[in-house]
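Asks: sequence first, then the predicted structure, then my questions.
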Amino acid sequence: MHTPESSKDTRYSPEPKDVLWTIPNAISVLRIMTIPVIAVMVSQRHLMISLVLIVVSAASDGVDGFIARRFNQVSRVGQILDPIADRLLILCTILALGFAHILPWWLLIVVGLRDLVMGILILILAQHGYGPLPVHYAGKTGTAMLMLAIPTLILADFQDTHFFGILHLIALAAVLWGVVLYWFAGVLYILQGAKLIREDTLHE
């Protein structure tokens, strides 16, 4: 399998291994399993439980990354599971927030369309023998902003006061910036993927 070059320093990011069961992978699987629970809690407006679950899920994202790097448990499966868990958490939570009338539906379409495009790109790259593309800082920043803004939106919906109204506007602005960065990174991935496919086609 081809692996596009990454600018990451291997001292901080060990080479991925072809192993399935690692502690970081188990954490990622648990994160994915909690996503439907979070979505149901949000859609039914059990906001405090939802907030706690989202915070724990977001914290576990950093924990599994730290464990993977610190104890040399970076795996190819983990490189796929981790972004899948992030995207599913964002997509399902935004869907639930739409059902709860906390976020507009067009936002779900914008986020969902980006992930659909990325899914198609991954499938096309796989046909050419390429694995996951290196993570771009813009994508990580956009994901982080969305994962911080979503629980803030839930928190802002607790009370109908001036303070929580301002908090809602700030969180909504963060969501919009997060979506912009999310799509900006998506365009970069598309350009990078197109370059790899073009080079692969020329070498055939």
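Replies: Okay, I see it.

Asks: contacts and neighbour counts: CA atoms only from here.
Replies: Fine.

Asks: show me the helices in this protein, by range?
Replies: When secondary structure is read from DSSP state H, the chain shows helices at 23-43, 47-70, 76-99, 105-127, 137-156, 162-203.

Asks: any chance of those helices in CSV with distance to K8 and mean neighbour count as columns?
Replies: Below are the helices of the chain laid out as CSV (distance: least, CA to CA, whole Å; neighbours: other CA atoms under 10 Å):
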stretch, distance to K8, mean neighbour count
helix 23-43, 19, 20
helix 47-70, 12, 17
helix 76-99, 14, 20
helix 105-127, 21, 15
helix 137-156, 11, 20
helix 162-203, 16, 16
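
Asks: got those as a markdown table, with distance to E15 columns?
Replies: What follows is the helices of the chain, written out as a markdown table (distance: least, CA to CA, whole Å):
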| stretch | distance to E15 |
| --- | --- |
| helix 23-43 | 15 |
| helix 47-70 | 10 |
| helix 76-99 | 9 |
| helix 105-127 | 20 |
| helix 137-156 | 19 |
| helix 162-203 | 21 |
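
Asks: okay, pairing it with this:
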Amino acid sequence: MEVQETRVQTDRVLTIPNLLSMARLVGVPLFLWLVLWPAFGGPKNDGWAIAILGLSGISDYLDGKLARRWGQVSRLGQLLDPLADRLFVLSTIVGLTWREIMPWWLTAVLLARELFIASLLPVLRRHGYGPPEVNFVGKAATFNLMYAFPLLLLTTYDNWLGTVASIIGWAFVWWGTTLYWWAGILYAVQTRRLVKASTVAD
């Protein structure tokens, strides 16, 4: 969930926070289909794609907040929440890049961060740890990017709305990308500390 110190309070699977995370996962392929359909000759459905992104952002905020308030923080939720975040970010990057709304170099910067995080997982696993828990900076980065992506989709409209969306959207992109990498560095620091503590314990 959103705060790293949050501890598991239930082993229940069918909780409202978990259902919200599951709904976000279901929304990933639907969003990707809506975004990519125009690239293959289908009608433009960017309005629906933006709506799904908006709902995803709202559910991302609610699942963590409700889990803590209702004492429904679970191990499944701690896995589903970051997984849904990451898949939505990746699917949006793919869709916007394919549609040539997002430049390839920015895609490379964001994907490089994902590869960087992935490189930490074998190290953690070797010392008996699971994936790093989501920290506040990581959540803030995802939140900024989830604001940026629908705004970038609005730039496809050739009017004043598209112009305003471009200015605000790219501001969110730069801030979100910076936080995304900052969170990655914090994960690396966390990994180093865990490995060092494990080595000392041995």
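Replies: Received it, and whenever you're ready, just let me know what you need. Just so we're clear, the structure is a prediction, and the values are computed from it rather than from any experiment.

Asks: before we move on, the earlier item: what's the closest of the helices of structure 1 to P16 of structure 1?
Replies: helix 76-99 (5.4 Å; CA to CA).

Asks: what's the mean distance for the closest one versus structure 2?
Replies: Following superposition, helix 76-99 of structure 1 is found to deviate from structure 2 by 0.9 Å on average (mean CA distance after the TM-score superposition for structure 1).

Asks: who are the neighbours in contact with the most far-flung residue of structure 2 relative to its centre?
Replies: Using CA atoms, centre = their mean, the residue of structure 2 lying farthest from its centre is D202. It sits 35.2 Å away. By CA atoms under 8 Å, 6 or more residues apart in numbering, the contact list for D202 of structure 2 is empty.

Asks: quick one: it and W182 of structure 2, what's the gap?
Replies: 30 Å (CA to CA, to the nearest Å).

Asks: again, but for P29 of structure 2
Replies: Relative to W182 of structure 2, P29 of structure 2 is positioned 28 Å away (CA to CA).

Asks: V28 of structure 2 too?
Replies: In terms of CA to CA, V28 of structure 2 sits 25 Å off from W182 of structure 2.

Asks: and for P131 of structure 2?
Replies: Noted for P131 of structure 2: a distance of 17 Å to W182 of structure 2, by CA to CA.

Asks: test my guess that G98 of structure 1 contacts W105.
Replies: Yes. Contact between G98 of structure 1 and W105 holds when scored by CA atoms under 8 Å: they sit 5.6 Å apart.

Asks: report the central residue of structure 2.
Replies: The centroid of structure 2 falls nearest to D85 when counting by CA atoms, centre = their mean (2.9 Å).

Asks: ok, now which ones touch that residue?
Replies: Neighbour list for D85 of structure 2: 60, 142 [criterion: CA under 8 Å, 6+ apart].

Asks: just to confirm, what residue in structure 1 is aligned with it?
Replies: When structure 1 is aligned by TM-score structural alignment, D85 of structure 2 is paired with D86.

Asks: same question, T10 of structure 2
Replies: Using TM-score structural alignment as the criterion, T10 of structure 2 maps onto K17 of structure 1.
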